[in-house]
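> Give me the fold of what follows.
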Amino acid sequence: MRRTVVYGSAAALITIAVVLTLLGWGENASTFPDSQALVLGFVQGFTELLPISSSGHLILVPWLGDWTYLKEHEEFNKTFDVALHLGTLVAVVAYFWSDLIGYLVAWVRSIRRRSIETQNERIAWLIVVATIPAAIIGAAGQSVIETHLGEPWQIAILLGVFALVLYWADRRPERKDVGDIGLKQGLLIGLAQSLALAPGVSRSGITISAGRLLGLTRDAAARLSFLLLVPIVLGAVVLKGYTDVIKGELPEGWVGPFVVGTIASAGSGLLAISWLLGYVRRHDYSVFVVYRLALTVFILVVIATGVRDAAF
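Model prediction:
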């Protein structure tokens, strides 16, 4: 996807989201405001694709702002989360559309032939294999994760610990491209990805770390992380969309926040992809390590001084 197209599309989406927010479109005064949906849409778009934990930030921002609506209205929170992830999914699919179609065609061709021969076929199967562990563990442990993980103090610790993991992994030499990774290594990346079910770890951060530990270039590790987002987030959106939206009932006041959040997430997601791929061609991942460690200290100071409670 050309940079001019990316920036133009992102600017258009962000403008639409901002205008809808200013107009209060679809907003219900007694529920979740469009302005907070806009902020969380931007947060989701940028943090899902950068190695800094989107799930952690989606908890920390309302915690710091004392936005309690999503915490107090679980059904609204679940369906709003689907909308935000749909936005970033749209961004990744749009950016890598031609690549994804090529991998899908190669995967089907490989199944028909019952062999893996081309680089695209190897990458397609790598994506499939790396998706399986997180899908299984996520489905099996969803209730445990929702009940026991996601408190601000836990997020702070995980942000710090996996910042050090990213720093250590990024010291490895750059030797391989995505097509050089085998299926066994893909399974290891998939197991690493499953750790990101805990808010604060970062799905992109842990998959980039795993890729760098296996010798991928910084650019290749980022691209693989983006590609792995598609099946895992698509699966989550379809599953949660069915259980929480189709089988359930859309919550009151959903129209404005859902539309604004989805559009903002898609627009900021496009910018995050383009920026990160351009950045890591010239730099390492140290800036994200520093950000995560600084955020860890900030959260712990906020808790220690009593500005906010350790739990949310």
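
> From now on I want contacts and neighbour counts done on CA atoms only, so please keep to that.
OK.

> Identify the residues contacting the spatially most central residue of the chain.
In the chain, the residue lying closest to the centroid (C-alpha atoms, centre = their mean) is Glu48, at 2.7 Å. Glu48 makes contact with 54-55, 88, 202-204, 269, according to C-alpha atoms under 8 Å, 6 or more residues apart in numbering.

> Just the buried ones from those?
Burial by neighbour count, 16 or more other C-alpha atoms under 10 Å: within these this picks out 54-55, 88, 202-204, 269.

> Burial check on Gln44, number of neighbours?
30 (other C-alpha atoms under 10 Å).

> next one: Leu22
With other C-alpha under 10 Å as criterion, Leu22 counts 11.

> Sticking with it, tell me its helix or strand.
According to DSSP states H and E, Leu22 maps onto helix 3-23.

> Give me the angle between the helix or strand following that helix and helix 3-23.
Per DSSP H and E, the first helix or strand lying C-terminal to helix 3-23 is helix 34-49. On the basis of axes from the mean of the first three to the mean of the last three C-alpha atoms, to 10 degrees, helix 34-49 is oriented at 150 degrees to helix 3-23.

> Quick check: next helix or strand after helix 34-49?
The helix or strand immediately downstream of helix 34-49 is helix 54-65, counting by DSSP H and E.

> how close does the residue of the chain most remote from its centre get to Trp107?
Distance from the C-alpha centroid of the chain, by C-alpha atoms, centre = their mean, peaks at Arg113 (33.8 Å). To Trp107, Arg113 is 10 Å away according to C-alpha to C-alpha, to the nearest Å.

> Pull out the buried positions in stretch 179-198.
Here stretch 179-198 shows 179, 181, 183, 185-198 as buried, counting by 16+ other C-alpha under 10 Å.

> this one next, for a side-by-side:
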Amino acid sequence: MSPSEWLHTILLALVQGLTEFLPISSSAHLILPSQLLGWQDQGLAFDVGVHVGTLAAVMIYFRRDVRDLILAWLASLAGRHSSESRLAWLVALATIPAVVAGFLLNDAISHYGRSILVIAGTTLIFGVLLGWADARRTERHAMSNIGVKDAVLIGLAQAVALIPGTSRSGITITAALMLGYDRQSAARFSFLLSIPVILGAGMLKGQELLQSGTAAQWLPIAIGTLVAGLSALACIHLFLKWLDRIGMRPFVIYRLLLGLVLLAVYFLVPGGTA
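Purely as a prediction, here's the structure:
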């Protein structure tokens, strides 16, 4: 690989790690380099690698929660129920809408949803919605208060994030804030929801990779996985640490600026309508 290809690999892995858990849309940021800068797609193997990296990061950070939820879920199968088993079932329930939507709409979204105009629109619309939800939040509930209805509503919101530019973490946090949850609970439930979603996406891409029979360059994939994982781990830690202090305003401002730049590219730059 040339130095420029190594640079692309590291930067794309860094972008994946930093944006997967921030409310600014990782899919949009991974699409934009190819749309705006003409960078070549890194391939399925790279996609699988960065998904493994971000999945490892969230599972390491929430390792105690993940352990407790898995053990409680297994215990619930034997009839021993607890608050942890209830939360585990609610995470599973909230994941179903995204799975169904992905199965039914994946091809349509891949075909129509990757344009700069779509990304600009979703970046702006859901950025404004995030800002409104954060400003109007009531913080009546903690994560322990999440029930079936709220889990389903947050899960339905997560399904919308299949559209590039929406942001999975952004829209699930928005939905939780609108339902009255405090910032920390909204973010933590969003991160727990990310585990089955990222795992499922990685497994699908892994299956596509096996079916394609494409030879993989394992060193850049390993580097990409490591960079994505470490950057995601740092991102989760700092986001939760600073969340109550800074709120959602910096991310809302970023989304609005990014959306306006994308609209300018689409309408003013020759060839920017891709």
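
> Which stretch of the second structure lines up against the helix holding Leu22 of the first structure?
Mapped onto the second structure using TM-score structural alignment, helix 3-23 of the first structure covers no residues at all.

> corresponding residue for Ser286 of the first structure in the second structure?
Alignment note (TM-score structural alignment): Ser286 of the first structure maps to Arg249 of the second structure.

> again, but for Leu58 of the first structure
Looks like Leu58 of the first structure aligns to Leu30 there (TM-score structural alignment).

> Count the neighbours of its match for me.
By the measure other C-alpha under 10 Å, the count of residues near Leu30 of the second structure is 18.

> just the one 4 residues further on next, same as before
Using other C-alpha under 10 Å, the number of residues around Ser34 of the second structure comes to 13.

> Over to Gln142 of the first structure?
Gln142 of the first structure is flanked by 12 other residues according to other C-alpha under 10 Å.

> which residues touch it?
So Gln142 of the first structure contacts nothing (C-alpha under 8 Å, 6+ apart).

> And for stretch 190-204 of the second structure, what's in contact with it?
21, 47-48, 51-52, 54-55, 58-59, 62, 91-92, 94-95, 98-99, 169, 172-173.

> which of those residues count as buried?
With neighbours counted by 16+ other C-alpha under 10 Å, the contacts of stretch 190-204 of the second structure contain buried members at 21, 47-48, 51-52, 54-55, 58-59, 62, 91-92, 94-95, 98-99, 169, 172-173.

> In the first structure, which residues correspond to stretch 180-195 of the second structure?
Counting by TM-score structural alignment, stretch 180-195 of the second structure falls onto residues 215-230 of the first structure.

> What does Lys205 of the second structure correspond to in the first structure?
Here Lys205 of the second structure is matched to Lys240 in the first structure, going by TM-score structural alignment.

> Tell me the mean distance between the stretch of helix or strand its match belongs to and the second structure once they are aligned.
For Lys240 of the first structure, the host element (DSSP H and E) is helix 218-240. Superposing on the second structure and averaging over aligned pairs (mean C-alpha distance after the TM-score superposition for the first structure), helix 218-240 of the first structure comes out at 0.9 Å.

> immediately after that helix, which helix or strand?
Heading C-terminal from helix 218-240 of the first structure (DSSP H and E), you reach helix 255-280.

> can you pull the contacts of Leu262 of the second structure?
116-117, 119-120.

> What's the separation between the equivalent of it over in the first structure and Ile59 of the first structure?
Taking TM-score structural alignment, the alignment pairs Leu262 of the second structure with Ile299 from the first structure. Going from Ile299 of the first structure to Ile59 of the first structure by C-alpha to C-alpha gives 12 Å.

> shared neighbours of those two, anything?
Both Ile299 of the first structure and Ile59 are in contact with Pro152, where contact means C-alpha under 8 Å, 6+ apart.

> Okay, Leu219 of the second structure and Leu256 of the second structure: tell me how far apart.
Counting by C-alpha to C-alpha, the separation of Leu219 of the second structure from Leu256 of the second structure is 37 Å.

> er, Gly155 of the second structure I mean
From Gly155 of the second structure to Leu256 of the second structure the distance is 25 Å (C-alpha to C-alpha).

> And Gly79 of the second structure, by the same measure?
Taking C-alpha to C-alpha as the measure, Gly79 of the second structure falls 49 Å from Leu256 of the second structure.

> Just give me the match in the second structure for Ala139 of the first structure.
Using TM-score structural alignment, Ala139 of the first structure lines up with Phe103 in the second structure.

> what sits against its match?
No contacts exist for Phe103 of the second structure under C-alpha under 8 Å, 6+ apart.

> Kindly state which residue of the first structure is aligned to Ile221 of the second structure.
Using TM-score structural alignment, Ile221 of the second structure sits opposite Phe258 in the first structure.

> so its match touches Ala83, yeah?
Yes: using C-alpha atoms under 8 Å, Phe258 of the first structure is in contact with Ala83, at 5.8 Å.

> between these two, who's got more neighbours?
Phe258 (26 against 23).

> Which part of the first structure matches stretch 47-58 of the second structure?
Against the first structure, stretch 47-58 of the second structure falls on residues 81-92 (TM-score structural alignment).

> in the superposed pair, what's the mean gap between that stretch and the second structure?
Mean deviation for stretch 81-92 of the first structure: 1.1 Å (mean C-alpha distance after the TM-score superposition for the first structure).

> surely Leu226 of the second structure meets Val52?
No: the pair Leu226 of the second structure and Val52 does not pass the contact test of C-alpha under 8 Å, sitting 9.2 Å apart.

> Distance check, the residue farthest from the centre of the first structure against Leu23 of the first structure.
Taking C-alpha to C-alpha, one finds Arg113 of the first structure at 55 Å from Leu23 of the first structure.

> Next: Phe258 of the first structure.
15 Å.

> does Pro133 of the first structure sit in a helix or strand, and which one?
With DSSP H and E as the test, Pro133 of the first structure turns up in helix 119-148.

> starting at the chain centroid, how far to that helix?
Put simply, helix 119-148 of the first structure sits 14 Å off its chain's centre (C-alpha atoms, centre = their mean, to the nearest Å).

> Let me know the angle separating that helix from helix 218-240.
Using the same axes, to 10 degrees: helix 119-148 of the first structure against helix 218-240 is 60 degrees.

> With the second structure overlaid, how far apart is helix 119-148 of the first structure on average?
Mean for helix 119-148 of the first structure is 1.1 Å (mean C-alpha distance after the TM-score superposition for the first structure).
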